[in-house]
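Undergrad: pasting the sequence and the predicted coordinates here, then a few questions.
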Amino acid sequence: MYQPGPRQLQFTHLLIAAMAVLPLVPLLGAPLLADERVLFYEARKFVALDPWAPFQLPIGGSGSFRPLSTYAFWLDAGSPPYISHAINLGLYLILVFVARSWMQQSFSWPAAQLGTAFFAVHGVHVASAGWVAARADLLMGLAVTASLLAQGRGRSVLSALLAGIAVLFKETGIAVLPMLLWSAWLSPRSVNQRWLAALLAALLLAPLFALTVMRAEVAASYWPSLDGLLAGLLWLPLYIVQLFAPLYQPLGALSRPGDQLGLLVAVAFVLPFLLLGWRVIARLWALGLGLTFLAVLPVLHVLPNDGGQWYLLLPSVGASYCWAAVMEQRLGRAPGHVVGMRRTYLLVGLLLLLFAFHSLWQSCRWQEASVRVDRMIEAARVERQAGGLAMGPMPQDPSSWPHLGPSLCCGFPYQLFEPVPPRWPGSAPLSSPDSGE
């Protein structure tokens, strides 16, 4: 089996890190959107009033119960937006290397690197890594992937704990249980630890998922419905094709010429890709496809909402596994086929470059849209204040937030060098516990 040297390892680390981060750099300048400000503000407010509030109240967004995500937003609440975006990119970079370690358990070193590179430049990650409000999806995907990695290494207890953590980051992390079961089913029969990991995860996830459902106070439309599932099934083919060839936005494929062209190119690529997949080791191909579809199931009913891009982070892990499986089949030829291997590397390199440019283009579009929305919010705020009306219950600028207590890593030093900001119009002063009010 091929083993890279130290210099090649270092170069590969840097190359994959660059492929993951560089297409997303434009997002560092994006302002916070309204829902991101709400998540930061609520996290800072409730944790300051009671450090255990996230485990008692449904304050994870949309009335959902996501206690660990609330602490993740409290981490940098009140900090400048670029710090929050940088934290998201850092978490995404960690996820990329965890996914690489997981794929290296099944594939040769070159195939695992190519699968990781595909995952790093995947266009659907622009929303998860760039939209700060999608940090819950990012952390949930990281916990699920780490659980699969621990299962493969025979660390059953750690795998089960990570599965439970995934559900506490976001309830859709329940997909980790069927994913662990599917991985155990397709593993060699001698590896009993994988079944143990799935069993322990089931015992832990049952009460945790029940807790997230009972504590949630979401609208009825948030839960799966027959209409939502049927709509998701209609859109599912477009999203599946995008997972294997991220060159378009599914909701724009019916209206925007650029996405329509991207869909045609993606279909032309996916068809031979799937044909190549049938030649791959059946167990590996079935594992990748199964993980992809199992990760989609919990979010099937919400795929048509808002483009559904941040819901595809976890399914893209399975799609990247399929990519690595195809690369294993193509690169696993006899040493005499050097020309064929060079052509394969050249073709894959061009495809990865195309995917990276598409991710960069999506990042620029996302940043421009964020700036445009921020200007609309500011214009509305100025107009309402000119008429003597408050903009609403939540301030638009972190520097104008009330002094409710520091966050952990960035909010505290940020407050040390800033004066205590005034309260926004119409807000009542907070009652002190010692004031008797």
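TA: Looks like it came in fine.
Undergrad: only C-alpha atoms from now on, for both contacts and neighbour counts.
TA: Will do.
Undergrad: and what about Trp323, helix, strand or coil?
TA: On the three-state scheme (DSSP: H, G, I helix; E, B strand; the rest coil), Trp323 is labelled helix.
Undergrad: just give the nearest non-adjacent residue to it, would you?
TA: Gly115 (5.4 Å; CA to CA, 6 or more residues apart in numbering).
Undergrad: Trp44 touches Ala72, doesn't it?
TA: Just so we're on the same page, residue 44 is Arg rather than Trp. No - using CA atoms under 8 Å, Arg44 and Ala72 do not qualify as a contacting pair, with a distance of 10.4 Å.
Undergrad: neighbour count for the two, which is higher?
TA: Arg44 (29 against 17; other CA atoms under 10 Å).
Undergrad: how about the more buried one: what's its closest non-neighbour residue?
TA: Spatial nearest neighbour of Arg44, chain neighbours left out: Trp74 (5.2 Å); criterion: CA to CA, 6+ apart.
Undergrad: show me the helices in the stretch 201-350 of the chain, by range?
TA: 226-244, 257-277, 282-296, 313-331, 338-386 (DSSP state H, counting those that start in this stretch).
Undergrad: what angle do the last one and helix 257-277 make?
TA: This means helix 338-386. 140 degrees (axes from the mean of the first three to the mean of the last three CA atoms, to 10 degrees).
Undergrad: counting by contacts, list what helix 338-386 packs against.
TA: helix 125-130, helix 313-331 (3 or more CA pairs under 8 Å, 6 or more residues apart in numbering; DSSP states H and E).
Undergrad: just checking, next helix/strand downstream of that helix?
TA: helix 411-416 (DSSP states H and E).
Undergrad: below is structure B, check it against A:
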Amino acid sequence: MRANHLKVISVEKIRADFPILQREVRPGVKLVYLDSTATAQKPLAVIEAMDKYYRWSNANIHRGVHTLGEEATALYEAARQRVARFINARKTREIVFTRNTTEAINLVAYSWGRSQLHPGDLIVLTEMEHHSNLVPWQILGAEKGLRLEFVPVTDDGYLDLIAYQQLLEQRPRLVAFTHMSNVLGTINPVTQMIELAHQAGAMVLLDGAQSVPHLRVDVQALGVDFLAFSAHKMLGPTGIGVLYAREDLLEHMPPFLGGGDMIKKVQLRSFVPNEIPYKFEAGTPAIAEAVGFAAAIDYLENVGMEAIAAYEHELVAYALERLATIPGLKVFGPPAEHRGGVVSFSIEGVHPHDVAQILDREGIAVRAGHHCAMPLHEKLGVAATTRASFYLYNTFDEVDRLVEALQKVQTIFG
């Protein structure tokens, strides 16, 4: 039975705010967008905020004293303040704008990691990490002679916390893990994991790319040292992301990139870096994108993060129930109560790319592949999966359309 989801959020009202959801991908075939884990769609509020900036206040920031320059600077810094409030950072200067989650993690690796880690130091990661939280540490590890160890993923899609505690006994310098898996949907027990890591003397980097758009994330309550996330997965534009880091850490980290705006003084043979967070924001930033980011946060807050999480939980529970009726379909990951709005699956005898292509004929957008998590798929024993991911604008009827289309897949492939 479907729960009365309309008491949680007004889905039809929300859908009216997203122009792309009205699209027919071909005549008579309306779009069903189930790929928000890759990138979320954008409401009119975000589109219009960016359009207004370009039409009315477009200028470079932190430079000109003219009206447009001052307006652009004010909008950009207001966006930083908005992000800080959204994740409950202590200070606005703890928010560094980056291009995306990937760049934010690389910033930590190249700045904090290069300056603080030494040969033989241990970094603990997990088997469910996105490549963005694996490759930077592999590069740094090869450069500096670091050790990398990995928390195993259990057969039912959880992190092995006993193995995690055993790894912590080796006194790692850094623990880096995802808050929510982009493949399994698993929501990890991050409060417990951060506390245990700190007790072992380790710093903690949390990949919040999948959690910040869907859950209330409070950096002070978590006590996390670094948090990385992107605007485009939370109704905002592409090209802008965030590194949150504690003020004392940022103060002692060397610049990541060199150039304009990250300096206070430059001579031919030396320079003095700017204060934080500007020390890490070289060159002209994504100003319009910051404006859109702030509008996206306002939109999410107006709906309510708790309401969004509750609705997605209800939606994914229904999806798991319906998918279980399809013979030969295997869902990877934990039950609904321990996952976000992500469902990755395989169909016996059918390649995930074939599944995705047939679904596309029915107007249903999903992703097929390894989802930038090849080691996790190797652990699962599959080369690829098909992934349907849900957000606040998806409906129970769209889940039904997905199931009907998957039944067509089975008919086609016998």
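TA: Nice, I can see it. Computed from a prediction, not measured in an experiment: that's the story for all the values here.
Undergrad: drop the TM-score for these two in here.
TA: The TM-score (TM-score structural alignment, normalised by the length of structure 2) is 0.23; 152 aligned residues with a CA RMSD of 6.5 Å.
Undergrad: so which of the helices of the stretch 201-350 of structure 1 is the most surrounded?
TA: helix 313-331 (a mean of 25; mean count of other CA atoms under 10 Å).
Undergrad: angle of that one against helix 282-296?
TA: Using the same axes, to 10 degrees: helix 313-331 of structure 1 against helix 282-296 is 160 degrees.
Undergrad: picking that back up, can you give me the neighbour number for the residue nearest to Arg44 of structure 1?
TA: When neighbours are counted by other CA under 10 Å, Trp74 of structure 1 registers 26.
Undergrad: quick check: it vs Leu93 of structure 1, distance?
TA: 21 Å (CA to CA, to the nearest Å).
Undergrad: cool, Thr116 of structure 1 as well?
TA: Counting by CA to CA, the gap from Thr116 of structure 1 to Leu93 of structure 1 is 11 Å.
Undergrad: higher neighbour count, the two?
TA: Thr116 (29 against 20).
Undergrad: mind listing what the more buried one touches?
TA: Thr116 of structure 1 makes contact with 16, 96-97, 99-100, 103, 320, 324, according to CA atoms under 8 Å, 6 or more residues apart in numbering.
Undergrad: using a markdown table, lay out the residues you listed together with secondary structure and distance to Leu271 of structure 1.
TA: Compiled in a markdown table, the contacts of Thr116 of structure 1 are given as follows (DSSP: H, G, I helix; E, B strand; the rest coil; distance: CA to CA, whole Å):
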| residue | secondary structure | distance to Leu271 of structure 1 |
| --- | --- | --- |
| Ile16 | helix | 27 |
| Val96 | helix | 26 |
| Phe97 | helix | 29 |
| Ala99 | helix | 25 |
| Arg100 | helix | 25 |
| Met103 | helix | 23 |
| Ser320 | helix | 16 |
| Ala324 | helix | 17 |
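Undergrad: which of the residues you listed tops the neighbour count?
TA: Ala324 (31 neighbours).
Undergrad: which residues are in contact with the residue lying closest to it once chain neighbours are set aside?
TA: Spatial nearest neighbour of Ala324 of structure 1, chain neighbours left out: Gly115 (4.3 Å); criterion: CA to CA, 6+ apart. Applying CA under 8 Å, 6+ apart to Gly115 of structure 1 gives the contacts 100, 103, 320-324, 327.
Undergrad: quick check: Gly115 of structure 1 vs His13 of structure 1, distance?
TA: 14 Å.
Undergrad: what does Thr292 of structure 1 give?
TA: Distance from Thr292 of structure 1 to His13 of structure 1, by CA to CA: 26 Å.
Undergrad: same deal with Gln367 of structure 1?
TA: Distance from Gln367 of structure 1 to His13 of structure 1, by CA to CA: 27 Å.
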